[in-house]
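> need a 3D model of the sequence below.
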Amino acid sequence: CITISPENKVFCGLWAGVGFGVLYPDRKAFSYYTFRPEDRLRDWYNDLEFDKKGNLYLGFWGGPGLTLFDYHKGTFGKCLKTRFHPAFSSRLMTTLQLDDKGHLWLGTTDTGPHLYFPEEDTAIDFLNQLSKKEALDLQKVYEIKKDNTGSIWIGARGLYLARTENPQPLQKIKLDERYAGLEIYDLLPEQKMLVWLLTDRGLLRYNHLSGGISDYSSIVKLRFDEKHTGAVRLKDGRFMFAGSNGLAIVNTKKINLNLPRPNVYLSSLLVFDKVKIANIRKEETIRLKHNENFFTIQIGSDVWDTDNTFRFSYKLEGFNKEWIALPSSEREAHFTNVPPGHYIFRVKVEDNLGNKYTNVAECSLSVIPPFWNRWWFISFLVFSVFLLTFYFWWARVKGLRLSLFNSELNQKLLRLQMNPHFIFNSLSAIQNYIYTQQTHLAGNYLSDFAHLIRLILDNSRNELIPFEKELETIKLYLNLQKLRFENKFDYSIRVDPELNNGEYEIPPMLAQPFLENAIEHGLKNLNRKGFISIRYQWLNGMIHFELEDNGIGLVASSSHKEKTKSGHKSLAISICKERLETLRKKRGGNIAFRLEEIKTSDGKVGGTR
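This next block holds a predicted model:
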């Protein structure tokens, strides 16, 4: 190891326990200094370094470790090994380097790099800041050098960089995968962030700005190892390198490492490992369905079979945020779960000199969204939801209106059934039985009257009632009407056997308005005994109700009302029409009724149906 003092004296560290010496060129003399002459095992030097104050630091390989030396007096100063951790192992020093702030960087064989602060007389080590795997690569430091910007470069198993203003943590330079595990025995920084690397794979030149490495090993055929390495920049700008097999002077201006631009093309596209497009043209836009978003693009080049001079990267713009390095053994770019959209696939190439060739191959690619993700379907869906919401709101309002209307109809029907004339005349007839001492009949009819009123009130609360209850109400009503009209008519009720099983329900009080019409307008003014025929049938899944009377008919009834100017206004038919229409809207189906006169064979009116 060699270093120059502030007075331009040459200090040289010697190996094999001899010590170190000072060369006096003017006197052609050489002075030797030995730390412990009686013990040559302690006097091995790997590096010497002067600080800005003129202090000389001795980098022992073993012995006392880092030690100060007063070269003016020729005496050894204090030993600094206790400032480092671990103190014993850190004595095995390999290199020293003073940074721009006057701090001393030192490398060791077993404990990695350390940084000593002379003003505070303290030191820090870096291995304890790393994982075990990372620390293993930095355990043995070969060389530490400072560049013209003040940055510190460290050569170990890999390349490391530290900034003087913020030395922690160390930055491990990410080199190309071809240089994994690279042993860097020596290094020589130059301007523009270029660093020469003397490695186990020959002479390399690293460009920190581009991240590329230029390989000079095929031109400068030096072999380097831990003990045989050296590098210096000459005054004329050339570089001198030393290895185990000799010296070499390199003039970079006369060495041309430029490589021809590689030919790159996109060969085919696979979807789920099946070929979809066999030959991709640059101007072609590839269109994929939404379920074809797991695909592979195969890349071709005329440099695949050469050495690892070129590095390939790819990017699917719009999907990948960063360029993805293509491993040297790979020829395909894989993509999974790519969302619908328009993308541009690009390939770029970089050689080991740091030259970059962008967009050497590209193509446009679109993943078409499914129909349920397209604007027209979303618009249709929103519109459909709006229509459905409106429909349900309208149906709800309509249902409420129908319920209200039905309730009003039931009230009208109840008032119709609770006709004051009917109630008054029925009670008068029962009273007559009481006056004539026919108390038994009066009691029976009074009980029937009360039961009828109770049924009418109960049934009016329900939308549907069992068929048997409706039949019971009709019988009670007709019996009381017979009493009221003094048995002026008879009646018969025929029921289909299917309707007697108790499983059918019908709207309450549906037949009563028609019975009232038959009695009041058909039989009341009849000069003979009247008859009402009632029939319930089960036809085609529906209940068919039929009522016939042998009264005066529809036309005669209307004429009689006009002649007598009767104040009685029948609402039965209109209420029933409204009620049946409401029931049809609410429950669907074919619900209707027909009103007609019965004609005899000779054309006369025989009643109403």
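> when you work out contacts or count neighbours from here on, use the C-alpha atoms and nothing else.
Fine.
> what helices and strands are in contact with the longest helix along the chain?
When the chain is parsed with DSSP state H, its longest helix is helix 375-417. With contacts taken as 3 or more Cα pairs under 8 Å, 6 or more residues apart in numbering; DSSP states H and E, helix 375-417 sits against helix 439-459, helix 512-517, helix 572-587.
> tilt between the first one and helix 375-417?
Our comparison of helix 439-459 with helix 375-417, counting by axes from the mean of the first three to the mean of the last three Cα atoms, to 10 degrees, yields an angle of 160 degrees.
> if you count neighbours, what's buried in helix 439-459?
442, 445, 446, 448, 449, 451, 452, 453, 455, 456, 459 (16 or more other Cα atoms under 10 Å).
> now the other sequence, so there's something to compare against:
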Amino acid sequence: MNFGMEDGLAESHFIFNSYLKDQDGTIYFGCPGGFYSVDTKNYKKSDLIPNTVITKFDILGNESTESPSENFSLPIQGIGSSEKLELPYNSNNIAIEFSSLDFTAPNKNEYTYKLEGINDFWHHTKASNRNANYNDLPPGKYTFKVKSSNSDGVWNTTPTELSFVIAPPYWRSNLAYFIYIVLLAVFIYIAFLLVQRWYTLKKNLVAETISREKDNEINRMKMVFFTDISHELRTPLSLILGTIEKVVKEKKFTLSPLTSQRIYNNTLRMHRLINQIMDIRKFDEGKLKLRISKNDIVRDIRTIKNAFNDFARIYEIKYHFICNKEEIRGWYDVDIMEKILFNLLSNAFKHTLKKGK
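Below you'll find the predicted structure:
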């Protein structure tokens, strides 16, 4: 047990090894001005549990803000234990003072404190430092707890509490977060609409490009077809013109059966080519229909073959139709078959050299 001037001593300096204990248990200590006696029988340790109080709650000015605030104190007496202080976000530098209601030897009282929300361990301090400082506290809920002991080291295990809240800045408030979420949702929705519109425009552009390319290809194919048809028409027309010129020059205005047949075949060929041109429009309008009937395919092929006899004779091309049967009957469209065979034979004669086979 230690005793000092706070216990009633007038001297703080004692002579080394100057002490004595008598038979009654009284202890004597020598000092420059005399001696002190301590009757140990009369000493009794105080068991009184001290009450701990928070005496001051200071809000320190924040010089780092654009508008620095001044220091001010809040009245602790008007704050109930169930109430919470609400502080703005820029009042986050605080100082709390506390004390013990044991006045036997106040300088020998001890304290321990902590701030829940920042740390979970107790800070121990002496009576000479009865305050706690906290700087730059983030927004949140806090509870300050403090306990004290009397001059004889008896602790009050029930801490005194003070709760307070530091509100977040307006840009971090619940309303601000709600506005952020709404703006984000609007932005995402607008972005979705823009992407969807861009995709639709791109899709339409691709479809239009493909359609234009398809139309250009169809037009090119039509031009090729009409060019080929023109050449095909010129061949029978030349044959007919040659026959008529021969008749006019010889002044024989009667036609032999062979000449008549020749003119007829070439006229028939021209008629079929013109029908092919007409069928293109029907095909584009979806009006082209099949006319299937039962016919003799050998006879029809021979008729088509005879239409190219003059062409083969002029270019000295060996040209024959060989079939083991005189008649083969079947179901088919005569016009479609004639168009197919006329095209095949026309291309064959076109790419066959003179005196070929």
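> TM value for the aligned chains?
Remark: TM-score between the superposed chains equals 0.44 [TM-score structural alignment, normalised by the length of structure 2]; 226 aligned residues with a Cα RMSD of 5.3 Å.
> neighbouring contacts of the next helix or strand after the longest helix of structure 1?
Next in sequence after helix 375-417 of structure 1, counting helices and strands by DSSP states H and E, comes helix 420-435. The contact list for helix 420-435 of structure 1 (Cα atoms under 8 Å, 6 or more residues apart in numbering) reads 439, 441, 442, 445, 446, 449, 480, 481, 483, 484.
> the last one - nearest residue in space that isn't next to it in sequence?
Translated: residue 484 of structure 1. Leaving aside its chain neighbours, residue 484 of structure 1 sits nearest to residue 426 (5.3 Å; criterion: Cα to Cα, 6 or more residues apart in numbering).
> could you pull out the helices in the stretch 101-250 of structure 1 for me?
Secondary structure of the stretch 101-250 of structure 1 (DSSP state H, counting those that start in this stretch): helices at 132-138.
> no no, the stretch 251-357 of structure 2
Counting by DSSP H, counting those that start in this stretch, the helices of the stretch 251-357 of structure 2 are 257-284, 297-306, 309-314, 334-350.
> show the contacting residues for residue 276 of structure 1.
By Cα under 8 Å, 6+ apart, the contact set of residue 276 of structure 1 is 268, 269, 270.
> which helices and strands does the strand or helix carrying the first one pack with?
Right, residue 268 of structure 1. Taking DSSP H and E as the criterion, the element that holds residue 268 of structure 1 is strand 264-271. Strand 264-271 of structure 1 sits against strand 274-277, strand 295-301, strand 356-367, with contacts defined as 3+ Cα pairs under 8 Å, 6+ apart.
> got those strands as a markdown table, with distance to residue 410 of structure 1 columns?
Below are those laid out as a markdown table (distance: least, Cα to Cα, whole Å):
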| stretch | distance to residue 410 of structure 1 |
| --- | --- |
| strand 274-277 | 72 |
| strand 295-301 | 70 |
| strand 356-367 | 64 |
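> which one of these lies nearest to residue 67 of structure 1?
Nearest to residue 67 of structure 1, of all these, is strand 356-367, at 48.0 Å by Cα to Cα.
> any buried residues in the closest one, and which?
356, 360, 361, 362, 363, 364, 365, 366, 367.
> will you turn these into JSON lines that also has distance to residue 435 of structure 1?
What follows is the buried residues of strand 356-367 of structure 1, written out as JSON lines (distance: Cα to Cα, whole Å):
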{"residue": "356", "distance to residue 435 of structure 1": "126"}
{"residue": "360", "distance to residue 435 of structure 1": "122"}
{"residue": "361", "distance to residue 435 of structure 1": "119"}
{"residue": "362", "distance to residue 435 of structure 1": "115"}
{"residue": "363", "distance to residue 435 of structure 1": "112"}
{"residue": "364", "distance to residue 435 of structure 1": "109"}
{"residue": "365", "distance to residue 435 of structure 1": "106"}
{"residue": "366", "distance to residue 435 of structure 1": "102"}
{"residue": "367", "distance to residue 435 of structure 1": "99"}
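> adding distance to residue 27 of structure 2 and mean neighbour count, write the helices of the stretch 251-357 of structure 2 out as TSV.
Below are those laid out as TSV (distance: least, Cα to Cα, whole Å; neighbours: other Cα atoms under 10 Å):
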stretch	distance to residue 27 of structure 2	mean neighbour count
helix 257-284	132	15
helix 297-306	150	16
helix 309-314	155	16
helix 334-350	142	15
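> need these in CSV (columns: distance to residue 20 of structure 2).
Output for the helices of the stretch 251-357 of structure 2, formatted as CSV (distance: least, Cα to Cα, whole Å):
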stretch, distance to residue 20 of structure 2
helix 257-284, 135
helix 297-306, 152
helix 309-314, 157
helix 334-350, 144
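> and residue 197 of structure 2, which of these is closest to it?
Here helix 257-284 is closest among the helices of the stretch 251-357 of structure 2 (Cα to Cα), at 33.4 Å.
> now for the closest one, which elements pack on it?
Packing partners of helix 257-284 of structure 2 (3+ Cα pairs under 8 Å, 6+ apart): helix 174-250.
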